[in-house]
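> Sequence plus the predicted model coming up.
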Amino acid sequence: MEEHEHLVPDQATVWARIEILAQIYRRRSLILRSAGSVVLSAGLVAGLVQMHTFIQGGVTALPPAATPSAVVPSSPPTTDPLPPPPEPTPSLPPGEVEMNAFFEAGYSWTEAEKLARLWNLHDPADAKIEAGRRLLDGENLPVRPPR
């Protein structure tokens, strides 16, 4: 055995190599955790953007006639297809009355996008507000609802 003792590596060299490998493995672990966090964050942001777009697209509450407890008296059909404009309430944010009028008239996000292109507006939400104003004023819109 004494003949081969010169082949045994120095303990300091072995320990230095172990430290280098441990540092490499720690870096890899940190990079993988960071990459996983980035992917998770990107997924959350994409989900939030999609949810925001979905909510902006016209999800509204069910009208009272759609609830089972509401009883709707029968009345003759009116010639005016538009409902009477709702009274603005001070608790609603600006533009909410117009948007409600837009959706109650049967329009959706698709029509808002078409109107935004027609009126050269960048945001379909602005087109919804403008269309709601026009509907409340009794004007007809250049795009018909999908009904």
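Thanks, I have it.
> Going by C-alpha atoms from here, please, whenever you check contacts or count neighbours.
OK.
> hey, where'd the helices end up in this protein?
11-56, 96-104, 109-118, 124-136 (DSSP state H).
> Burial check on W109, number of neighbours?
W109 sits with 21 neighbouring residues when counted by other CA atoms under 10 Å.
> take the one below as the second:
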Amino acid sequence: MTEQPHRDQLREAFELHEDNTPDPAAVYARVQQLSQKYKRRRRGAQVAAGGVLGAGLIAGAINLPAFLPANNAATNTAAGVPAGAPAAKPSSSVPAAAGVDANLQAYAEAGYGYEDAGVLARLWKMNDDDRLAVKAEAGRRLLLGETLPFKPLPDTPAQEETISPEHDKQFQAFFNAGYTWDEAEKLAEIWKLADPADAKLEGGKRLLAGEELPVKPKKENVAAALETKRADAFWAAGYDAEDAEKLAKIWKLKDTWSAKVEAGKRLLAGQTLPIKP
């Protein structure tokens, strides 16, 4: 008698009694109950042993027919146990700094310079105070094969811009109130001004006159501007970095910047500092 009839008989027997397979949950509960009878010195070993034994019996109760030769196609997935998910591949990304450097290099190699960035900032309505970002954007477009709105401007000698004391006072009033370029652009639209720089002057002029502007500055910018104003008062009084270190020790402050701000605050209030400049 060959081996194949025995296998067929076994398979038929399992298929006949397949409905009698115990409930996996009941098997696991029984295993847990039995495992409680065997006390170990350490609770952790008992739990681990019961868990492993229970998992093995459940798997055996469910997958026993799968060991027959004719059922080689049956897998744990068919029994309700999900297959292991493939490991996720780590994402790779090129550092942003490398792209910016390439953009800036393309901009420079095309012959464009600082003045060109100022013109592009106005055309593209970008921040003229951040011409590095304008250059990077222009370089990015050049690398994509685009043509910029104009050819590089001829190099001209740099000219120092002079500003009147009145305008300087207006600028200082604008920035000391916590306003930035973003607010200047909004004010330029409201007042129908072509250049946000003119909006800064107009805003500073109105602030010095005690008027309120139609746009409010951000709270964090107001706080930063106040600190800068106080630090400027510290320097304007003739104090230096060594004085700031001494004051930080006297007032038990964490850093010299805090000492400069505190000193400027007291000076603006008409107080005298404990040391001379």
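Received it, and whenever you're ready, just let me know what you need. All values reported here derive from a predicted model rather than from experimental measurement.
> TM value for the aligned chains?
In this superposition the chains share a TM-score of 0.43, using TM-score structural alignment, normalised by the length of structure 1; 76 aligned residues with a CA RMSD of 3.2 Å.
> V261 of structure 2 contacts F234, doesn't it?
Yes: assessed by CA atoms under 8 Å, V261 of structure 2 is found in contact with F234 at 7.4 Å.
> Name the residue in the two with the higher neighbour count.
Legend: neighbour count by other CA under 10 Å for V261 of structure 2 and F234, higher for F234 (25 against 21).
> right, and the helix or strand after the host helix or strand of that one?
For F234 of structure 2, the host element (DSSP states H and E) is helix 219-236. Next along the chain after helix 219-236 of structure 2, taking DSSP H and E as the criterion, comes helix 241-251.
> Quick check: buried residues in the helix or strand just after that following helix?
Proceeding N to C from helix 241-251 of structure 2, the next assigned helix or strand is helix 256-268, under DSSP H and E. For helix 256-268 of structure 2, the neighbour count (16 or more other CA atoms under 10 Å) marks 256-267 as buried.
> ok, those residues vs R140 of structure 2, which is closest?
W257 (38.6 Å; CA to CA).
> what's the distance between that closest one and G56 of structure 2?
67 Å (CA to CA, to the nearest Å).
> Okay, now stretch 244-260 of structure 2: how far is its last residue from its first?
Per CA to CA, stretch 244-260 of structure 2 runs 6 Å from first to last residue.
> Tell me the buried residues in that stretch?
Result for stretch 244-260 of structure 2 [16+ other CA under 10 Å]: buried residues 244-245, 247-248, 256-260.
> Quick check, V100 of structure 2 in contact with A136.
Yes: when contacts are counted by CA under 8 Å, V100 of structure 2 is listed as touching A136 (6.0 Å).
> between the two, who's got more neighbours?
A136 (22 against 18).
> That one contacts Y114, correct?
No: checked against CA under 8 Å, the pair A136 of structure 2 and Y114 is beyond contact range at 11.9 Å.
> how many neighbours does the residue lying closest to I58 of structure 2 once chain neighbours are set aside have?
Nearest non-adjacent residue to I58 of structure 2, counting by CA to CA, 6 or more residues apart in numbering: P24, 5.3 Å away. Using other CA under 10 Å, P24 of structure 2 is surrounded by 17 other residues.
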